[in-house]
Each structure stands twice: as structure tokens, then as C-alpha cells.
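Asker: Structure for this input, please:
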Amino acid sequence: MSIAAKLEAFRNEPFTDFKQEASKQAMEAAIAKVRSELGREYPLHIGEERIYTEDKIRSVNPGNLDETIGYMSKANQELAEKAMQTALSTFETWKKVPAKERAAYLLKAAELMQERKAEFSALMVLEAGKNYAEADADTAEAIDFLNFYAREMIRLSEINETMPLTQVEGEDNRLTYIPLGVGVIIPPWNFPLAICAGMTSAAIVAGNTVLLKPASNTPVIAYHFVQLMEEVGLPAGVLNFIPGSGAEVGDYLTTHPKTRFVSFTGSKEVGLRISKLAADTAPGQIWIKRLVAEMGGKDGIVVDETADLDAAAQAIVSSAFGFQGQKCSAGSRAFVVEEVYDQVVEKVVQLTQQLRVGLPEHNFPIGPVIDEGSFQKILDYIEIGKQEGQLLCGGSKAEGNGYYIEPTVFADVSGNARIMQEEIFGPVLAIGKAKDWKEAIELYNDTEFGLTGAFFSRDEDRIAEALDTMHCGNLYVNRKCTGALVGAHPFGGFNMSGTDSKAGGYDYLLLFTQAKLTSRKK
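Answerer: Now for the predicted structure:
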């Protein structure tokens, strides 16, 4: 079968099963195709201009450090200002484009991305270090975001007809949702297509113009998304692409008086810095900047003695080690009641020891972490963990010409230990013992974060109480705490996990609009 035929078979599958030889071969063909295009230089997109800069970001394959994905042009403050002025000018026309017309761009982009999903996924395998399933799910989520936000914008544009206001005799009252203005979009590297596309498309379809500053670890994936939006005919200046330093470009735009909103996904530390900078009023600023922030997590799974222990152990391992634990929703903690503690720990260790580490392009379950900084930070936390708990498996770097770390499990960890409290963002799991299910929930709640959690039990009364008392934005019962689906599991957390913005939910677009009431006397 030719490469073209393999890719055609891949893109026509609604859900990709890589146990099927045809799907596996299609992904291998896509990786080969993407690899043939590596090492290119990429420009900024500001309006109709394509600007190559001398200063560049080198994107590296984290699983093979000898391989360069591409060289991304890097914006400075002068170019950021140029992008801001372009976005401001374009906003005056874009905000007048009917919602259905704006939505049509997203729907077309979703269609084209579906046709090219193998290539998008293959690029994530190489640039982000995702295995086949993780990359495929990322692309699928991006497609879902584009479709969902397009249809949701159409619904919002018709809300006065579908959800009429209380009638007042002699008046014609209408509520419309209008765009905010120019926004800064700062997506993360761990979902470099899905979250980038979701954050950007939500702002655009609501009628705003945007400045997209992608994560420096995965700029090439973001560039391909920008190219896709250009291909579907999105007017120049609506989406401006300005990779650059967070300290230089990010801070400059966050504090800019013409920035109307900032949409950010990333760490707690960076999110709090953005919140502080955005809260200050710059000279000439006439609004309170809106911040949409999805930050960190220290998520966990609670298991009681009535639970299906095999299912619980599988969920713990999947939640902890999917994409090397580099998800804000990753289940990096587990609290198990003492009656079944030893059984669950044994099952978790057995499953973890089956996970093999290697190149994502060869579809190993565990690949590299994203970069040198993360690599060293995670290894440092592992050394801390050796003082705070019992190391049962893993505990060191793994072989390979990349940032490989063994999936690591610590048991008998107290609730106040650093590896129980601080976000590690790597393949490290801490397990603690609780005297009963109520104490397990208390231990789970003892964190500054509140993003995802899971409760395993067969007791309906306990489940009811867990649903009421486990404090997080996304709580799951008898399933893993990762894997939110657009439209089904609106995603966002409490406390230091962010503004609970609920991406993929029916009120998410409201964050990029402002409601205007008009009342006309008849």
C-alpha cells in the first residue's frame, strides 16, 4: 500500500485503533512524511506579512536530541507592537462579521484537520514526544474544539430567539453577545494542538482578534495550525502569530493598555504572574482586563475497600503515567483505605513495571519529558521522594538520547509530603494510606489545587458524599481522572488550578464576549 493510501485509510477512521496494522502503518507513513520536512525556518505572521527574524527558537525532538524539528522566528517588543496595531485595526472589521460567517471558518478548518489528522499527530510525536494514542487524541480534541465552538457561537448569536427575555409591554428588549477586542493567547506545550486551537478559535469565533504566542517547546505545531486557518480564508490580521520570550513579549502584551483579555494555560507560577500584571491598569487603559487561566493541578484518585481494585489500579496507572504525567489533570496522587491498601499498591506496581520506555515514534507507552529543565526538576523531585516515601519502582533516568525518566512509584507517603503537595509534572506517583474512605477524601482535599479527581467505590451513599465533598472542577467516579471530552466534560479547576473556565463547555465563549442589552420603546 502506498503512503497516500495509508494516510487516506487513517484519516477516514473516526477513532484510531493502533492495534490495527493499517492504523499503525498509516502513522508510520505520516511520521516519515513529516520527517522529510524537518529543519525548516518558519516566519511570524502579522497581518499579511511573513517576517523572518535573525533570532530564532530551535525546536528539538525531546526523544532524539540530535533531531531539529524547525527554526522558529522570534518576535521582540517592536514586532509585538506591530502585531498589536494590526490586530486593533482588523478588529474594527472582524467584529462586524456575522457569527455564522465566523463559525464557517472553524468548521472548514475542522474538516481539513480531519483530512490531515495523521500528519498533525505525527508532528506531535516528533515535537512533543507523544506516543500514537496521545497524539491522535490531541488532534481529535482540536477538531472537536473547532466544531463545538463554531456551533456554540451560532447558538449564542441566536440566543434572543431561543431564550427570550421576560416581556415588558411596550418594549422590545434584546440581549446580544459582542466581542471584547484584542486578546493575547498563551497556550501550553503539553497539548500543543488541542489547547492551542481551542483557546484561539474560541476567541476568534466570538469576534475578537488575537495575538498567539505559542509555547517555545512546540512552536512548529502551532505554526501548522496558523497555516491551516490561513488556508480556510481567515482574514489577515485576525490571527497574528508571534512566538517569543514570555519575559519579553508575554509581559509586554499582558501589560499593554490595548490588550482586552489574556487567555493562558500553563503553570501556577506563570499564571499568577500574568494575573498580577494584568490587574495593573496601564496609562490609557479604559477597561479591566479579563483573564481566562487554566493552571496547575495536583490531582488524585481515592479508592475505598468496596471498589473494583483492578479497575482502580488501572485508572491510577493510566492517570499517573499517560504522556509521562505531563498533564495538568494527571493523577499524581492516590489515597487508598488501609483494608485494601497493600492489594492496590501491588497491582499498581505490577502494571507500572510493564510500561516500557522508548522513542515515541516507535509507540512506546512512556516517552521523554519535554526538555532539560523538566528533566532535571523531575529527577530532583524523585530524590526528594526517596526521603519521603518507599520507592517501589523506577526512580531514575532511563536510557535513550532524550529526556527519558522511568515511571516512578512511591508508597507510604504522608499527605503533607512535598511529592504529595507540589506539582511535579512528570512520571511520578505518590500513594498514601487512609484509615477509611472519609479520611481518604480529606487527604485528597488537602491541596492548594482543585482540578481533577476520581473516586472508586461500589457504595452509592459514599459516592453521593464524594460527589458533594471532593473539591475539584472535574470529578469522575469509577474511571480515570484524565481524558476530558469536549462537550461532555467541560474542563477547568478551582483554587490555584485557575479560573474554572470550563473549556469545551456551553458557557466558555461567554468569557470572550460581553453581554449588551438593548431596550427599545415600541
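
Asker: going forward, measure contacts and count neighbours with C-alpha atoms only.
Answerer: Will do.

Asker: Run the chain-centre distance for stretch 96-108.
Answerer: Centroid displacement of stretch 96-108 relative to its chain, using C-alpha atoms, centre = their mean, to the nearest Å, is 24 Å.

Asker: Can you list the buried residues in that stretch?
Answerer: Residues of stretch 96-108 classed as buried: 99, 102-108 (neighbour count, 16 or more other C-alpha atoms under 10 Å).

Asker: among those residues, which two are most distant?
Answerer: By the measure C-alpha to C-alpha, Ala99 and Lys108 form the most distant pair in the buried residues of stretch 96-108, at 14.5 Å.

Asker: Number of residues surrounding Ala236?
Answerer: The burial count assigned to Ala236 is 17, neighbours taken as other C-alpha atoms under 10 Å.

Asker: Could you verify my assumption that it touches Gly47?
Answerer: Yes: when contacts are counted by C-alpha atoms under 8 Å, Ala236 is listed as touching Gly47 (4.7 Å).

Asker: three-state assignment of the residue lying closest to Leu517 once chain neighbours are set aside?
Answerer: What sits nearest to Leu517 in space, not counting adjacent residues and going by C-alpha to C-alpha, 6 or more residues apart in numbering, is Leu175, at 4.5 Å. What DSSP: H, G, I helix; E, B strand; the rest coil gives for Leu175 is strand.

Asker: Proceed likewise with the subsequent sequence, for comparison:
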Amino acid sequence: MTLNLKLYINGEWIESNNPDKQDILNPANQQIIAKAPKATKEETEKAIHMAKTAFESGVWSERTPQERAQTLLEIAEKMEESMDELADLEMQNNGKTRREAQADAAEAANTFRYYAGLLNHPNGQIYEASQDMQTMIVKEPMGVAGLIVPWNFPLLMSVWKMAPALAAGNSIILKPAEITPLTAVKVFELMDQTSLPKGVAHLVMGSGAIVGQTIAESDHVDIVSFTGSTGVGRQIMKAATGNLKKVSLELGGKSPNIIFDDADLETAVDYALFGIFMGAGQVCSSGSRILVQEGIYDKFVTTYVARAKAIKVGPGNEESSEVGAIVSKKHMESILEYIRIGKEEGATLLCGGKRIERDGMEKGFFIEPTVFTDVTSDMRIVREEIFGPVVVIQKFKDEEEAIKLANDTEFGLAGAVFSKDQHKAMRVIQKVRAGITWVNTYHLTNVQAPWGGYKQSGIGRSLGTYGLDEYQETKQINISLNPQPIQWFE
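Answerer: Prediction:
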């Protein structure tokens, strides 16, 4: 059955005036599973107008934190009741394995619960500025938040933005990626069953050139939060200058995973595999550059390649699958082109490098886990984000060279160090110019910790208290405790 998706504007599911539809495919077999609308500029502007109207009415923005928290808990409960359906939709639409999709669904519900709890914590400051003056620092919602999410974590990225934006009291417009809207639609169906007022949340599907650009340019949008490529992030920054709206960007990465001679080899290899091949490498924080000290380099590479060759790639609905499909034909072709470039540049391909067209996967978009060695820092496969199951392994001599190689990138999203020497590990990780880092582990994080990067990996932070701050204005209120004429002009 092919689903017919609709826009959600001002509390109603509506057909777009644009008759053109986006085919939504299952990347494991290319079956059309849904038809999505391509909203017009006028429909996007209507959603923005209704969001602004709802904000100014105070129907949500003036609710108490406790009242907003209760609604967020209702959303979390609805998501938990629909956990299996959310995971199945994510698996079908994105190509994830069932295990990954289930983990994302659980974390998405937990994110709403976290921000509901955060609303019940003290927020603000009071200063005794002088004997007769008291200053209060308070947080207020910004207004209308435009939320633009990517295709690699359609459910989780949507919730990472929606939960704090709503918690802060804003109205929202969510634009999912054109090819992965299914879980966003389901979440809005669930929110529609809660006490969230009509007109506060809007779902507008369509192209970045129309929907995304309209959101970024609008004078009635107060913040735009985008997760995606660095190139598109730059375009959004330019578009947002009209009303100098706040911009929050979580962009690309080419993250280093530094492994010293004294690391536990089994642990380092295991996390280095997880660091790049989880999510088929379609993860912004992937450890796509493995830096290995020369003393264990040969042993590490031999062990790593043997493990990579044994990874089971397959459709997400098969329990044995450890890595799922690439999200689309277009992206698969981009990854394969990078693999061709790597070989042309002179890197050594130790395993993988090809599309998988066997065992019933002929119609799907599957790529073998791919490992390159003998690379240099000027190669494109070392410098550019491939966003797929492709990793490069480089050799280093000492701490100084490891840090130099790690930071030799325009990105600064993530990084890791593996060593049994905790003092050395901390010395090095503190010098890695990245916003999300690990010692003797990779990828594991939690909703309480801020997420974001340095350099061209973005601006601002998601999650934790920092994520709530992104969607709030900070106001000072000065109160005279002894009102009298100032007599400045005598």
C-alpha cells in the first residue's frame, strides 16, 4: 500500500496545491512506499503566518512551564505507544537496520521526556545590583522556529529540534528531508492527539530550494535550525540575514579516531568499526579518519580489515543485517564516485569498494564496507566528507603528529582517542579541535550533553540545557526597590 502524505498546517492535514508529488522509496528494494507533497512558497508562507499568529496569541507561549511539560510528556507517551511503528517506518524509509531504528525511536521519545523534566528546573538569575536595585535575568521564547532536518536520522533529528523549541514556548515549522518524511508525519499525527494547541506546530514537506529557502528568508521566522551539509548551511546563513534571525547549524564532519600503541587492540578495533560503519557511515560524527600509531599499525590494519570483511550488509528487516542500505541511488553513486577517486589518487583499497548486487540485494542501494590505506592528507578521500561506509587509515609516530593530523581539517565535529594511559588520552583529546569527543569509546552520548562542532562543522549546540538555550531569548529586568527621582538634569 502506497501512503498519500499531506501537509499539516494550522492543525489540519491538507493536500498541497502543487499536483507534483515526491516518490518515497524503500532504499533496500526501491519500492515506492509513499507519495509526498511538494509544498509551494505560498503554502510555506501560510504555515509561517499561522505559527506567528499562534505565538502572538499566547496560546502556547504563555502557558506555564509546568503546562508545557505536561504536553511534552503526552507526546512522549504517544511515541512510546507507537514505538514499533515508528521504528518500522524509519527502517523502511531510511534503510536503517531494525536495531538502529528501534534505538532512534526510543531515544526520540526520551528526548521529549528530558525536556519536559528540564522545564521543572529553576531557570534564571537574580542579582543585587546595588542597595536599591535588583536585576532579574529571565528566559523567553524567541517566536517562530524553522526546523530543517536531514535524511540520515529523520526521526531523531526532528525530535532533537522540536522538543527544545516547543519546551521553550515557540511555535515551529518542521521541514523534513524530501526523501525521508515518514516518521515526521507519524510524530505529527501523534502530537495531534495531545493537548498541543492547533497552529503551534506545522509540517511542510517539499524542496530545500522552495520550502527551506522560504523559511530561511522569512522576516517572520526568528530562528532557523538546520542539520545537513556545510554548503547548504552557508546558503541558509546568507538567506537568514534579511531580519538577522538567529541561525543554529550542525554541519559536516571528517572526524579523527586516534589509536595509540598502548590501546587495548580489541576495544580499539571494535569501536573503530562501529565509529564508521554504524548507519552505513551516513552519520555526521562518523570516525572516518583512523589514525594509528606506527607500533601497532600493521596489526591493527590486518585485524580491522578482517573484521570489516565479515560485516553482514543487508536489508534492515533481516535480523542478521548489521549494516543497512544507502539512503538513495543518488547518494550511493556519490559514495562510489569517491571510492573511484580514492583509487585514482593512489590510495590502497584493502577491502570493499563495490555496490552489492547479490543475495536478493540487486534492487537495493548497498555498498560494501570499504577501507583505504596509504593515504596522504591532501587526498580528497581524506579531506572531504564522503558520508558513507568508507574509512581511511593513516599512520603517525607520536602525540605531536597525531594532534597535527587530527586537526588538519576544515571540520571540527567529533573525535576520539584510544589509550590505556589516561593522562595521555586527556592531553590529546583536549587538543583535538572538535565539539564531541570520546576517550576509549565512540558514538555513545546522551540527551543531557550538548551536540555541535567547531570550525565549519557548525554554529550553536543541540541537546542538554544548551539545546533549550538555543530557542530562548535572554532578558534582563531591572527593578528599583526605592523609586525616587534621579535628578540627573537639575
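
Asker: Could I get the TM-score for this pair?
Answerer: TM-score of the superposed chains, computed with TM-score structural alignment, normalised by the length of the second structure, equals 0.93; 471 aligned residues with a C-alpha RMSD of 1.4 Å.

Asker: I figured the residue nearest to Leu517 of the first structure hits Arg520, correct?
Answerer: No: the criterion here is C-alpha under 8 Å, and Leu175 of the first structure misses it with Arg520 at 11.8 Å.

Asker: Show me which of the two is the more surrounded one.
Answerer: In this view Leu175 of the first structure and Arg520 are compared by other C-alpha under 10 Å, and Leu175 has more residues nearby, 19 against 9.

Asker: on that earlier part again, aligned to the residue nearest to Leu517 of the first structure, what sits in the second structure?
Answerer: Leu175 of the first structure maps onto Ile137 in the second structure, with residues paired by TM-score structural alignment.

Asker: likewise Thr306 of the first structure?
Answerer: Counting by TM-score structural alignment, Thr306 of the first structure corresponds to Asp262 in the second structure.

Asker: Now for that match, how many residues are close by?
Answerer: With other C-alpha under 10 Å as criterion, Asp262 of the second structure counts 13.

Asker: Is it in a helix, a strand, or coil?
Answerer: With three-state DSSP as the basis, Asp262 of the second structure sits in coil.

Asker: separation between it and Ile276 of the second structure?
Answerer: Counting by C-alpha to C-alpha, to the nearest Å, the separation of Asp262 of the second structure from Ile276 of the second structure is 22 Å.

Asker: The counterpart of Val349 of the first structure in the second structure: neighbour count?
Answerer: Aligned counterpart of Val349 of the first structure in the second structure: Val305 (TM-score structural alignment). Neighbour count of Val305 of the second structure, defined by other C-alpha under 10 Å: 19.

Asker: do Ala454 of the first structure as well
Answerer: 30.

Asker: cool, Ala417 of the first structure as well?
Answerer: 15.

Asker: could you list every residue that touches it?
Answerer: Glu388 (C-alpha atoms under 8 Å, 6 or more residues apart in numbering).

Asker: Likewise for the one 5 residues further on?
Answerer: Going by C-alpha under 8 Å, 6+ apart, Glu422 of the first structure touches Lys298.

Asker: That one matches what in the second structure?
Answerer: Glu422 of the first structure maps onto Glu384 in the second structure, by TM-score structural alignment.

Asker: From Gly412 of the second structure, how far off is that match?
Answerer: 13 Å.

Asker: Which neighbours do these two have in common?
Answerer: With C-alpha under 8 Å, 6+ apart as the test, Glu384 of the second structure and Gly412 both reach Lys254.
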